[in-house]
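Student: next comes the sequence, and after it the predicted model I'd like to discuss.
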Amino acid sequence: MAALSDFSRVNEIVLVRSPASEDRTLSAEGSLSSRSSKTTLAGGGATPETILLLSWGDAAARHIEKYTSMYTKLYPGAKIILVRGGVADFLYRWDRAQRKLVEPAVKILSESADESTLLVHVMSNAGSKTWSTINKLYRESTGRPLSNAVTIMDSAPGRWRFGQTWTALSRSLPRAFLPRMALSFVFGMILSVIQLKDFLTPGLDILDAVREQMNDATAAGKGARRCYIYSDADDIIGTGDVEEHAKEAQQKGWAVELVKFQGSTHVGHYKQNPERYLESIQKTWFGRWNN
């Protein structure tokens, strides 16, 4: 069976999976009408009705499926909106094009979810960049920020550093020697231009702008909470960058939990210790970090 075969593809980056029990109609524009009952756990706590999963850069479908399967088992009554981020969003895709691509996801969120029933899962810098684009449109559509939803930050957010960015990009390159060398040269040139532009032009770079938007002090609602899952062995996202962002979020009103893994690779924390990873998600959703 093909990876993500139980998802309906809306466009090249947005896919949607609805619960099997849900009577639904999905259009090419992302409009979704549904009738489903609210799922509850023993103890009376409501589970998420919608999960927004923002994948890491150019992740293979078979790798993303580990997380969609995780959520299907953990919260079977939830709708899953998957948005796949990539290198293009950083290097050559214009902001207008990015906004158009995520519009279907925003439309579904606006029509069928609110922050009290929504769980957002952000993965790496690509997921953070996608979050930023969706948040802008969501706020324009609803008047509310996406940052008030319960949010899992997996290996994010980092900063724009040439070495770490190159490491991330290199993992999306083809294995064949000639295409890999050609694209390495192209990506290297583009990164150098971006680096030079950031040096000569005042203002925030791409990732600093995303980090600032995530911690917009006017957006922190009462009870809004986040969990940062990260590692001391991540070669793309520095522990200090994650901890700094988490500390700032806490100072600005978010309830924050830091879950630091030892030795796990970039976005590899679930693979290393699935029990701890799942526990972190569940405790964040219910706000039971001290239990």
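Tutor: Received, thanks. Numbers count the residues shown, from 1 in each chain.
Student: all contacts plus neighbour counts: C-alpha atoms, from now on.
Tutor: Will do.
Student: strands of the stretch 101-250 of the chain, residue ranges please.
Tutor: In chain order, the stretch 101-250 of the chain shows strands spanning 118-123, 150-154, 225-231, with DSSP state E, counting those that start in this stretch as the criterion.
Student: got the contact list for the closest residue to Ala168 other than its chain neighbours?
Tutor: The spatially closest residue to Ala168, leaving aside those adjacent along the chain, is Ile236, at 6.3 Å (Cα to Cα, 6 or more residues apart in numbering). Applying Cα atoms under 8 Å, 6 or more residues apart in numbering, we find Ile236 in contact with 158, 164-165, 167-168, 266.
Student: neighbour-wise, which one of those leads?
Tutor: Each of the contacts of Ile236 was scored by neighbours using other Cα atoms under 10 Å; the highest score is Gly158's, at 25 neighbours.
Student: list the contacts of that one.
Tutor: In this structure, Gly158 makes contact with 124-125, 207, 236-238, 241-242, judged by Cα under 8 Å, 6+ apart.
Student: how far away is the nearest residue to Lys252 once chain neighbours are set aside from Ala97?
Tutor: Of all residues not flanking Lys252 in the chain, Ala217 sits nearest, at 5.5 Å (Cα to Cα, 6+ apart). Taking Cα to Cα, to the nearest Å as the measure, Ala217 and Ala97 are separated by 28 Å.
Student: who has more neighbours, these two?
Tutor: Here Ala217 and Ala97 are set side by side on neighbour count (other Cα under 10 Å), and the busier one is Ala217, at 15 against 10.
Student: the more buried one and Gly253 touch, don't they?
Tutor: Yes: under the criterion of Cα atoms under 8 Å, Ala217 makes contact with Gly253 at 7.4 Å.
Student: show me the contacts for the nearest residue to Leu169 once chain neighbours are set aside.
Tutor: Leaving aside its sequence neighbours, Leu169 sits nearest to Val87 (Cα to Cα, 6+ apart; 6.8 Å). Shown in contact with Val87 (Cα under 8 Å, 6+ apart): 57-58, 126, 169.
Student: then Gly263?
Tutor: With contacts defined as Cα under 8 Å, 6+ apart, Gly263 is in contact with 231-234.
Student: among those residues, name the buried ones.
Tutor: Among the contacts of Gly263, those scoring as buried are 231-232, 234 (criterion: 16 or more other Cα atoms under 10 Å).
Student: buried ones in the lengthiest helix in the chain?
Tutor: When secondary structure is assigned using DSSP state H, the longest helix within the chain turns out to be helix 177-200. Of all the residues in helix 177-200, those buried under the rule 16+ other Cα under 10 Å are 184, 187-188, 191, 194.
Student: kindly reformat those residues as CSV containing distance to Ser33.
Tutor: Below are those laid out as CSV (distance: Cα to Cα, whole Å):
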residue, distance to Ser33
Ser184, 44
Phe187, 42
Gly188, 45
Leu191, 43
Ile194, 42
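Student: included below, for side-by-side comparison, is a second structure:
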Amino acid sequence: MALNGFSKLAPDIYLYTPQDAETGHLVILGTWMGAANKYIEKYIDLHKKQMPTASILLLKSQVSSMIRPYTKQQQAIEPAMSPVLSLLAQSNSSNVPPRIFLHIFSNGGINSATHLLIDLERKRKAPLPLVGILCDSVPTGAGYWKTYNAFMYSFPARFPASIAASTAVHTLLILLFLSVAMGRYENPEDFWRKAILDTKLIDSKRICYVASKADKQTDWRDVVAHAEMARAKGWGVKKVILEDTPHCNHLKKDPQMYYDVLELMWTEAKL
């Protein structure tokens, strides 16, 4: 299923530009691992409704990309810098402040966003200005089984495919955690949790979390802990903790809540 109106910039990187695009308006949408286009389009439609003048930079995520060394992941995300840098240049020349919104889902989305932010800071020597960040079912805490659950969400649950997927994920995670133990890499979850509050990477103090107590992949208490960390650092924080929605499926349960959250973040109201 094709993404209607999007141009492909690189594998898993797409850009939508509306006919009446407003200078400086951009949504960066980082989706969960293995997200199907038919689900992604529900969030794209919501953003088009909320901010029809905004371009949308879509960062899809696959398991294969998540297991690469960090340097390789940052190289792979480099094509996503071009529309961001172009937008910032247009805003600067027009003397119009940019309005960029970051919307991320699960480990796949926060991973894509983190590497893009690192690439942009390396290029610009400045943090990316954002009107705010929306974290859907993220960030999770560090730990073998939490990482395992996040990876398994991308695979079919039916037998025997689930057995093959489980074996493959365990093998990958053993290698990953050995690399972490040897000091080659920082634990991914710790890396992400710090990055999205890093003022070297992000010029913003507004963040919203949507999570659920029924989520089997992301522990809602990890999300709340990160929200409290953000608040302690002086961020404006909004939390929406639901009772019974599955992982990355909160829009289906309460679309009006989701729309209201986006409107709140775009209008830059006090949180």
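Tutor: Received it, and whenever you're ready, just let me know what you need. Keep in mind that this is a model prediction, so the values were computed, not measured.
Student: TM-score for the pair, please.
Tutor: After superposition, the two chains reach a TM-score (TM-score structural alignment, normalised by the length of structure 2) of 0.87; 264 aligned residues with a Cα RMSD of 2.5 Å.
Student: re the thing from before, and of the contacts of Ile236 of structure 1, the nearest to Glu115 of structure 1?
Tutor: Relative to Glu115 of structure 1, the closest of these is Gly158; by Cα to Cα it sits at 24.6 Å.
Student: which position in structure 2 pairs with the closest one?
Tutor: With TM-score structural alignment as the criterion, the equivalent of Gly158 of structure 1 in structure 2 is Thr140.
Student: state the distance from its match to Asp260 of structure 2.
Tutor: Counting by Cα to Cα, the separation of Thr140 of structure 2 from Asp260 of structure 2 is 24 Å.
Student: what's the matching residue for Lys253 of structure 2 over in structure 1?
Tutor: Using TM-score structural alignment to pair residues, one finds that Lys253 of structure 2 aligns to Gln272 in structure 1.
Student: tell me the contacts of that match?
Tutor: Gln272 of structure 1 makes contacts with Ser264, as judged by Cα under 8 Å, 6+ apart.
Student: quick one, what contacts the residue nearest the centre of structure 2?
Tutor: Centroid-nearest residue in structure 2, with Cα atoms, centre = their mean: Ile104, separated by 2.3 Å. Taking Cα under 8 Å, 6+ apart as the definition of contact, the neighbours of Ile104 of structure 2 are 29-32, 110, 113, 133-136, 138.
Student: filter these to the buried ones?
Tutor: Neighbour-count burial within these applies to 29-32, 110, 113, 133-136, 138; the criterion is 16+ other Cα under 10 Å.
Student: which of those lies closest to Ala157 of structure 2?
Tutor: Proximity of those to Ala157 of structure 2, judged by Cα to Cα, is greatest for Trp32, which lies at 16.5 Å.
Student: quick check, the closest one in a strand?
Tutor: Yes: Trp32 of structure 2 forms part of a strand when assessed by DSSP: H, G, I helix; E, B strand; the rest coil.
Student: so what corresponds to it in structure 1?
Tutor: Residue correspondence, TM-score structural alignment: Trp32 of structure 2 in this structure matches Trp56 in structure 1.
Student: surely its match is in contact with Gly85?
Tutor: Yes: here Trp56 of structure 1 reaches Gly85: they are 6.0 Å apart, a contact under Cα under 8 Å.
Student: mutual contacts of those two, please.
Tutor: The contact sets of Trp56 of structure 1 and Gly85 overlap at 126-127 (Cα under 8 Å, 6+ apart).
Student: give the aligned range of stretch 46-54 of structure 2 in structure 1.
Tutor: Stretch 46-54 of structure 2 corresponds to residues 70-78 in structure 1, going by TM-score structural alignment.
Student: list the buried residues of that stretch.
Tutor: 71-72, 75-78.
Student: go on, stretch 235-250 of structure 1?
Tutor: Of the residues in stretch 235-250 of structure 1, those buried under the neighbour-count criterion (16+ other Cα under 10 Å) are 236-239, 242-243, 245-246, 249-250.
Student: please apply the same query to stretch 61-75 of structure 2.
Tutor: Residues 61-63, 65-66, 70, 73-74 are the ones in stretch 61-75 of structure 2 that count as buried (16+ other Cα under 10 Å).
Student: next one: stretch 263-283 of structure 1
Tutor: Buried positions in stretch 263-283 of structure 1, judged by neighbour count with 16+ other Cα under 10 Å: 264-270, 277, 280-281.
Student: which one of the residues you listed is nearest Ile108 of structure 1?
Tutor: When these are compared for distance to Ile108 of structure 1 (Cα to Cα), Ile281 wins out at 22.8 Å.
Student: spatially nearest residue to that closest one (excluding sequence neighbours)?
Tutor: Leaving out its chain neighbours, the residue that sits closest to Ile281 of structure 1 by Cα to Cα, 6+ apart is Ile152, at 6.9 Å.
Student: I figured the one you found hits Ala246, correct?
Tutor: No: contact between Ile152 of structure 1 and Ala246 fails when scored by Cα under 8 Å: they sit 11.7 Å apart.
Student: name the residues contacting each of these two.
Tutor: When Cα under 8 Å, 6+ apart defines a contact, the residues bordering Ile152 of structure 1 and Ala246 alike are Tyr228.
Student: residue range for stretch 230-245 of structure 1 in structure 2?
Tutor: So stretch 230-245 of structure 1 is aligned with residues 211-226, judged by TM-score structural alignment.
Student: report the angle between the strand or helix carrying Leu46 of structure 2 and strand 99-105.
Tutor: Take DSSP states H and E as the rule and Leu46 of structure 2 turns out to sit in helix 37-50. Between the axes of helix 37-50 of structure 2 and strand 99-105, defined by axes from the mean of the first three to the mean of the last three Cα atoms, to 10 degrees, the angle is 150 degrees.
Student: distance between helix 37-50 of structure 2 and the chain's centre?
Tutor: For helix 37-50 of structure 2, the distance between its averaged C-alpha position and the chain's averaged C-alpha position is 15 Å (Cα atoms, centre = their mean, to the nearest Å).
Student: got it, and stretch 69-80 of structure 2?
Tutor: Its chain's average C-alpha position is 15 Å from that of stretch 69-80 of structure 2, according to Cα atoms, centre = their mean.
Student: ends of that stretch, what's the gap?
Tutor: Using Cα to Cα, the span of stretch 69-80 of structure 2 from its first residue to its last is 18 Å.
Student: read off where it ends up in structure 1.
Tutor: Counting by TM-score structural alignment, stretch 69-80 of structure 2 sits on residues 94-105 of structure 1.
Student: just the buried positions in stretch 36-43 of structure 2, please.
Tutor: For stretch 36-43 of structure 2, using 16+ other Cα under 10 Å, the buried residues are 40, 43.
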